[in-house]
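[1] I'd like to go over a predicted model; first the sequence, then the structure.
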Amino acid sequence: MMLESVFADLHIHIGRTESGLPVKITAARNLTFDAILQEAARRKGIQMIGIIDAHSPPVQEEIARGLDAGRYEALSEGGIRFEGTTVIMGMELEVKGTDTGPAHVLAYFPDLERMQAFSTWISRYMKNIQLSTQRYHGEIRELEDRVEAYGGLLIPAHVFTPFKSVYGSAVDRMADLFRSEKLAAVELGLSADSSMADRIPELALFSFVSNSDAHSLPKIAREYNEIQVQSATFAELRKALLRQDGRRVAANYGLHPKLGKYYRTRCLNCDELLPSLKPRCLYCGSTKVVRGVSDRIGDIGQSETESPSHRPPYVYQVPLEFIPKLGPKTLAKLLNRFGTEMEVLHRAPIAEIADTAGEAIARHIELARERRLEIEEGGGGTYGKVKQMDRLQ
């Protein structure tokens, strides 16, 4: 049996339906179901995507029309195929325990019928099933059991983010919120990598996924995973996450955590990065402090990383949009020559990139591949930055 490597970004939002109905209010208006598929298949070169607003009834109507028209193909082992990309349909929702803060969780389903059935059930516990990331007003254990009953996968989302995540705002131990046997994997988020997460002993059980949480088309595949599967289907994704029959997550590709907008603790009043996790700013005394992922992990985790034997490499990914001086026109030239962003980032010869985009951009991409870019740390909602070439050694 031959396995293939597939790139997968499993956390992409829908901004609006084709008719203009809102789904994710904070996402771009042109982020429709079909536009996401075209971007992923034709520009990004991603073979599997998770669209986590497929619970919305008007979105489901669009999907059904696309299937009926033959634009999309329903796969027998789960998922929907468009050209060379498979869509995994899912939902992001907010949960809250009796004595905990709120946390986001992702639920994925094999086909439109089960996605629709889950939406019908959960709509009884939500105020507006059309919109993204709504609060679930029910028991978490019932949610876990219902996802399982519909053949779904449950994954806690961006687990360290300071707002609405398991460790960022809900609990010190994930086991106080979810039953481990009900979870398929854990999503790291943009400001953490595997070595940071593996300081939390209870996470050794799980495969990690690193996804974009895209709110616009350009953000798709800023983080993604390489999974080894027989084909890009829901059934194979399940096996990869659970490490069954040789399938596995072979690598996580993500932003260097320092590029994440919540890596360091920052004071929103004076905009200073703080040296540790404190409720009050050391410089101006303000309590408007957003705690950083690195400091939060230091607070609840072990002092050193202990990674399990199944943990794959985490490859620092610097998306093309983070490369200094690489604007839309230059990006268009690169895509016209090399096809997709995956090709530019990982495989295109540096000399040919230089011939297309210039020496400086090619050098930045080369340093990104070698993990030698210097980065200004992000925090408090502000992304980090790749330092300019003239400041690089």
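    Received, thanks. Note that the structure is predicted; figures quoted are calculated from it, not measured.
[2] all contacts plus neighbour counts: C-alpha atoms, from now on.
    Noted.
[3] now residue 50, what's its secondary structure?
    strand (DSSP: H, G, I helix; E, B strand; the rest coil).
[4] equivalent analysis for residue 305, please.
    Per three-state DSSP, the secondary structure class of residue 305 is coil.
[5] what's the separation between it and residue 348?
    34 Å (C-alpha to C-alpha, to the nearest Å).
[6] and if you look at residue 265?
    Separation of residue 265 from residue 348 (C-alpha to C-alpha) stands at 37 Å.
[7] and the next helix or strand past the longest strand belonging to the chain?
    The single longest strand within the chain, with elements called by DSSP state E, is strand 85-96. Per DSSP states H and E, the first helix or strand lying C-terminal to strand 85-96 is strand 102-109.
[8] tell me the helix or strand right after that following strand.
    Next helix or strand after strand 102-109 toward the C-terminus (DSSP H and E): helix 112-122.
[9] let me know the angle separating that following helix from strand 85-96.
    Put simply, helix 112-122 runs at 10 degrees to strand 85-96, going by axes from the mean of the first three to the mean of the last three C-alpha atoms, to 10 degrees.
[10] for helix 112-122, name the packing helices and strands.
    Where contact means 3 or more C-alpha pairs under 8 Å, 6 or more residues apart in numbering; DSSP states H and E, helix 112-122 is packed against helix 57-68, strand 85-96.
[11] ok, structure two:
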Amino acid sequence: MNEYYADLHIHIGRTWTGKAVKITGAKSLTLSEVLMVSSERKGLDMIGVIDCHSPEVIEEITELMRQGSVTELAGGGLRFGKTTLIPGSEIEVYDSYCQGPVHVLAYFPTIDKMKLFSNWLEQHVTNIQLSSQRVYCDGKTLQLKVKELNGLFIPAHVFTPFKSLYGKGVTESLTEVFDPLLIDAIELGLSSDTSMAKEINELNDYVFITNSDAHSLGKIAREYQKLELKEPSFSELRMALQEINGRRVVTNYGLDPKLGKYHNTVCAKCFAPAEANTKICLKCGAKAIVKGVAIRIDELANINNIHNERERPPYIHQIPLDFIPGLGPKTMDKLLDYFGSEMNILHETTFEQLNQVVPDKIARYIDMARKGQLVIETGGGGRYGKVKAEE
């Protein structure tokens, strides 16, 4: 077995002709740039690009295959340099069983399977070109279609207050919307971690995954996981999510939940802290209270408080390099020129090695970030938390 780093939730901002896919994504977030940055700058072994249902993205992948820069793997997935691309799609479910919209992720082993899914999806969405489109069928029908095409089905960022399974989609249980037997894993999202999510008993059957949900190139790999696989392919990923034949998620790497945009319950207008069930901000009077992930998980855990004993891999609170105070683009480029990739900087370099390349304060911040020793100002209401520099 070998160990591989994987970020399975990366968006496409624009196609190769400049058309929007993820409207809120950066214009520089093209498929070619995602592949190059993920492989060379970030040092990822596997990525999930979750807008591959868009016809122009399919066309670009097909052209890259024709040119020979992308090749299909026997075990599924597409090889670019040192990185395996897993074709995926993010879809919004909002059927009669949902309290609110729910985002889900679907992944397929080949571009042909993705084409078939895109053709089917086009009959059930308003605009097949765009990311995260609402599908006009119920959640279980969508699950069955994904499984028919040999795909993986994963609820996305499940605790985010908007457009997620537990944030808006269900009142108590995922069974209100989905068939639990057709779920392959659970994506936690930036404002939660394993210690929080494991308190919800119905999640005990699923592996937790941690991904960036990147809307820009710099955000790729702000969360990821280390996988133990024979090779970085779709079939091996499936086995890891099912924890069979020794394949598994070894470690989850993610933000300290306090850095997430929705960890605390606050007013989205003035960002004053608020009580969970408050409707109006006591500070500014706005009706803009956003219930935080921490409170929502407590609510769900209290519904059924049987303790979960499932053994889970460690969740490492890792602050991304672009959160480090004082670490600007020039210093980042210097680190990359010297150490090769962000994965090397985060996992392989010593403090002494860092200190030879960057100022002592920056080297200490990076080392402290890896050890969870930096002070964090908690986020909420749509505003990220902040890493506080030393006085």
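    It's in. Just so it is clear, the model here is predicted, and its values are computed rather than measured.
[12] after superposing, what score do the chains get?
    Superposed pair, TM-score by TM-score structural alignment, normalised by the length of the second structure: 0.97. Supporting alignment: 388 aligned residues with a C-alpha RMSD of 1.4 Å.
[13] residue 355 of the second structure and residue 321 of the second structure, how far apart?
    Distance of residue 355 of the second structure to residue 321 of the second structure, given as C-alpha to C-alpha: 15 Å.
[14] who's more crowded, those two?
    Shown here are residue 355 of the second structure and residue 321; by other C-alpha atoms under 10 Å, residue 321 has more neighbours (20 against 14).
[15] OK, contacts around that one?
    Residue 321 of the second structure makes contact with 327, 366, according to C-alpha atoms under 8 Å, 6 or more residues apart in numbering.
[16] just the helices in the stretch 251-393 of the first structure please.
    Listed in chain order, the helices of the stretch 251-393 of the first structure (DSSP state H, counting those that start in this stretch) span 293-300, 328-338, 341-346, 350-357, 359-369.
[17] all strands for the stretch 101-250 of the first structure, in order.
    Using DSSP state E, counting those that start in this stretch, the strands of the stretch 101-250 of the first structure run over 102-109, 153-156, 186-187, 208-209, 224-229, 248-254.
[18] the longest one vs the second structure, mean deviation?
    Pointing back at strand 102-109 of the first structure there. For strand 102-109 of the first structure, the mean deviation from the second structure after alignment is 0.3 Å (mean C-alpha distance after the TM-score superposition for the first structure).
[19] before we move on, what about the fourth one?
    Between strand 208-209 of the first structure and its aligned partner residues in the second structure, the average distance after superposition works out to 0.4 Å, using mean C-alpha distance after the TM-score superposition for the first structure.
[20] outside of that strand, which residues touch it?
    By C-alpha under 8 Å, 6+ apart, the residues outside strand 208-209 of the first structure that reach it are 185-188, 194, 224-225, 249, 252.
[21] so that strand corresponds to what in the second structure?
    Mapping strand 208-209 of the first structure onto the second structure (TM-score structural alignment) gives residues 208-209.
[22] what residues in the second structure pair up with the longest strand of the first structure?
    Under TM-score structural alignment, the match for strand 85-96 of the first structure is residues 83-94.
[23] okay, which residue is most central for the first structure?
    For the first structure, the residue nearest the mean C-alpha position is residue 211 (2.0 Å; C-alpha atoms, centre = their mean).
[24] that one and residue 10 touch, don't they?
    Yes. Between residue 211 of the first structure and residue 10 there is a contact under C-alpha atoms under 8 Å: 5.8 Å.
[25] mind listing what residue 281 of the first structure touches?
    Residues near residue 281 of the first structure by C-alpha under 8 Å, 6+ apart: 267, 274, 287-289.
[26] ok, of those, which one's closest to residue 151 of the first structure?
    Closest to residue 151 of the first structure out of the contacts of residue 281 of the first structure is residue 289 (41.0 Å), distances taken as C-alpha to C-alpha.
[27] surely the closest one touches residue 270?
    No. Taking contacts as C-alpha under 8 Å, residue 289 of the first structure lies outside contact range of residue 270: 9.8 Å.
[28] quick one, which of the two is more surrounded?
    residue 289 (23 against 14).
[29] what's the closest non-adjacent residue to that one?
    Leaving aside its chain neighbours, residue 289 of the first structure sits nearest to residue 267 (4.4 Å; criterion: C-alpha to C-alpha, 6 or more residues apart in numbering).
[30] ok, residue 125 of the second structure next?
    Nearest to residue 125 of the second structure is residue 135, by C-alpha to C-alpha, 6+ apart, at 5.0 Å.
[31] can you give me the distance of that neighbour to residue 100 of the second structure?
    If you measure residue 135 of the second structure against residue 100 of the second structure using C-alpha to C-alpha, the figure is 13 Å.
[32] so what's in contact with those two at the same time?
    Here residue 135 of the second structure and residue 100 have residue 94 as joint contacts, going by C-alpha under 8 Å, 6+ apart.
[33] list the contacts for the alignment partner in the first structure of residue 121 of the second structure?
    Matched across to the first structure, residue 121 of the second structure falls on residue 122, judged by TM-score structural alignment. Applying C-alpha under 8 Å, 6+ apart, we find residue 122 of the first structure in contact with residue 136.
[34] distance check, residue 122 of the first structure against residue 32 of the first structure.
    Distance from residue 122 of the first structure to residue 32 of the first structure, by C-alpha to C-alpha: 23 Å.
[35] please apply the same query to residue 371 of the first structure.
    34 Å.
[36] also residue 203 of the first structure?
    34 Å.
[37] between these two, point out the one with more neighbours.
    A direct count of neighbours by other C-alpha under 10 Å for residue 203 of the first structure and residue 32 places residue 32 higher, at 23 against 19.
[38] map the more buried one across to the second structure for me.
    Under the alignment (TM-score structural alignment), residue 32 of the first structure maps onto residue 30 of the second structure.
[39] surely that match is in contact with residue 10?
    No. Counting by C-alpha under 8 Å, residue 30 of the second structure sits too far from residue 10 to count as a contact (10.5 Å).
[40] what do these two both touch?
    Between them, residue 30 of the second structure and residue 10 share no contacting residue under C-alpha under 8 Å, 6+ apart.
[41] ok, back up a step: could you say which of the helices and strands packed on helix 112-122 of the first structure is packed most deeply?
    When these are scored by mean count of other C-alpha atoms under 10 Å, the highest mean neighbour count falls to strand 85-96 (a mean of 25).
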